[in-house]
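Q: prediction below, plus the sequence it came from.
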Amino acid sequence: MIIDGKLFAEGLRAKLTEQIAVLKQNNGITPGLTVILVGEDPASQVYVRNKQKFAQECGMNSVTIKKDAETTQEELLEVIQALNNDASVHGILVQLPLPKHIHEQTVLQAILPEKDVDGFHPVNVGRLSIGEQSLVPCTPLGSLLLLKDKLGNLSGKKAVIVGRSNIVGKPMLQLLLKENCTVTIAHSRTENLPAVCRDADIIVAAVGQPRLIKGDWVKEGATVIDVGINRIEENGKNRLVGDVDYDEVAPKASFITPVPGGVGPMTIACLLRNTLTAACMQSGIQDPNQIK
């Protein structure tokens, strides 16, 4: 079965819209998300427009601050500090990548952990690793929601994550461990990667190599989550493909995410979920599902 991430994301946004309406009516709180965009990267501009559009549709206050590519690191840090001090801003997101003269980690660490809706601050990374409540990176969180929706209880399943990035691979490891999976992280130095993958009940591909995962790497009935988004030229046309060779793998998998239309739509939906969570936590509400 194909996992329709677009449809699931629509349902998640609908639930968030209801929760935000209740939060406004009963608590007088409107979640606020501010996105900072530095430079003119075309892909980043599209992502930021979509984030603002969906945030506003859900009933959030959404603001985009655009800075030119020559903005200094010090100027950017001043903007973040002002947002840290603004109680109406519950979530701050700095769109990556940043211009080369700006150190990404310095900027990300300047965001208050409770407003870090990307989940990249070391405090949130640490909280996730020891099982405390935290803001979780959006793409792995979206992947987990899709897995639990299709498989239910993940306890005891063997999971292989191909890719060890701070954005997907490592937080995905922590999320699956919390679900009591037995987890292997594979990467460029892993020996006999096909054999490692063939042992998995769940494969999460997040390595950035087009169609790396082949049909004979996947056992019958496995669930495959393809996080990769790669633009390639094929037959004279540009197209998006994942890290999984979809045509080969789909016949063997019990569930598989397509590219596009799988994990991608979940990333923005989970950003909005994180913003609501951040607004609730900052207001003393520990669980958005307990909004009254």
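A: Cool, the structure landed. Numbers count the residues shown, from 1 in each chain.
Q: from here on, just use CA atoms for contacts and neighbour counts.
A: Fine.
Q: after the helix ranked longest in the chain, which helix or strand is next? Please name it.
A: Scanning the chain for the helix with the most residues, using DSSP state H, yields helix 5-27. Counting by DSSP states H and E, the next helix or strand C-terminal to helix 5-27 is strand 32-38.
Q: ok, second structure coming up, stack it against the first:
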Amino acid sequence: MTTTINGTRIAQRIRSQVAEEVATAARSGRIPGLATILVGDDPASAVYVAAKRRAIKEAGMRDFHRFLPQHATQDDVAAVVDELAADPQVSGILLQLPLPPQLDADALIDRIPVTKDVDGLTTASAGLLARGERGLRPCTPSGVIELLDAEKVPLKGARVAVVGWGELVGKPLTHLLLRRGATVTVAHEFTTDLAAVTRLADIVVVATGVRGLIGPEHVRPGAVVIDVGIHRTPSGLSGDVRSAELDGIADRITPVPGGVGPMTIAMLMVNTLRAAQWGAEREAVVA
């Protein structure tokens, strides 16, 4: 039988640990704070930001939220980012994506100081990751690594197929896996004979945004499958993997929902705490 990886349980354990550390920091007067910026009226974005704000409050952190209307200009959003960047109470800044079409998301993200880039999406953060230097890593790839560690899945020497080459998951996850000693092959939905690539892997991580792309023909018996995709369908949420068809083939698999999704918010909490801690370190050195 295939074991379902309980991402919700693992994420809750991480969030509880963060809350304990925040409570300790609060006793010395240092409370981490996350600033979320929501631009426009995208319903899904509003739901995601609300979930992140709830998690922040539950962890005992400060919640700094800014909302801008759909017609906000580049200068409007840039001014908010700059204001939060200069605020010493704000440990981390998250600009919720996607943005309205008139805005240049890359330019706005790169205005976030690397020390407050809790999404790990700035060019500077990507450089630190590529060089293996200390920095804030993208939340979803970090969550995938935490899931594998929690399940005691060996990474050193493992053959891993990362299906998806995106900036949010595929590329940063590849760097994280290589740093852990895995042998990584990057593929995508356009790969010729995708099954020939993925069936060699001990671990298959799928983040393509293509619903149901991966099935039993892509997975060797005993492999671990991590499904990062999430799609809304009339019958509920589904992922990039046809999970039901892998029962009895995969050793372990993440469900959708309840797999990688909860880990993303948990790692956002971790990043906000780390940003606050590292900020305190820098202040101590300056003093």
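A: It's in. Because the structure is a prediction, the values reported are computed rather than measured.
Q: TM-score of the superposed pair?
A: Superposed pair, TM-score by TM-score structural alignment, normalised by the length of the second structure: 0.96. Supporting alignment: 281 aligned residues with a C-alpha RMSD of 1.2 Å.
Q: residue in the second structure matching residue 284 of the first structure?
A: Using TM-score structural alignment, the equivalent of residue 284 of the first structure in the second structure is residue 281.
Q: what angle do the helix or strand where that match lies and strand 33-39 make?
A: Element membership for residue 281 of the second structure, per DSSP H and E: helix 260-286. Inter-element angle recorded for helix 260-286 of the second structure and strand 33-39: 130 degrees (by axes from the mean of the first three to the mean of the last three C-alpha atoms, to 10 degrees).
Q: so what's residue 254 of the first structure up against?
A: The contact partners of residue 254 of the first structure, by C-alpha atoms under 8 Å, 6 or more residues apart in numbering, come to 1, 220-223.
Q: alignment lookup: it to the second structure.
A: By TM-score structural alignment, residue 254 of the first structure lines up with residue 251 in the second structure.
Q: hang on, the earlier thing: which strands and helices sit next to the helix holding residue 281 of the second structure?
A: In terms of contacts (3 or more C-alpha pairs under 8 Å, 6 or more residues apart in numbering; DSSP states H and E), helix 260-286 of the second structure is packed against helix 7-27, strand 33-39, helix 43-58, strand 92-95, helix 139-150.
Q: for residue 209 of the second structure, what are its contacts?
A: Counting by C-alpha under 8 Å, 6+ apart, residue 209 of the second structure has contacts 229-231, 240.
Q: tell me the two of these that are most distant?
A: Within the contacts of residue 209 of the second structure, 231 and 240 form the most distant pair, 8.0 Å apart (C-alpha to C-alpha).
Q: give the residues shared as contacts by the two.
A: By C-alpha under 8 Å, 6+ apart, residue 231 of the second structure and residue 240 have these common neighbours: 209, 211.
Q: among those two, which residue is more densely surrounded?
A: Counted by other C-alpha atoms under 10 Å, residue 231 of the second structure and residue 240 do not tie: residue 240 has more neighbours, with 24 against 15.
Q: distance of the more buried one from residue 209 of the second structure?
A: 6 Å (C-alpha to C-alpha, to the nearest Å).
Q: list the residues that contact both of the two?
A: Counting by C-alpha under 8 Å, 6+ apart, the residues touching both residue 240 of the second structure and residue 209 are 229-230.
Q: shouldn't residue 224 of the first structure be within a strand?
A: Yes. Applying DSSP: H, G, I helix; E, B strand; the rest coil, one finds residue 224 of the first structure inside a strand.
Q: what is the burial count for it?
A: Neighbour tally, residue 224 of the first structure, other C-alpha under 10 Å: 30.
Q: if anything else comes up later, I'll come back, but that's it for now.
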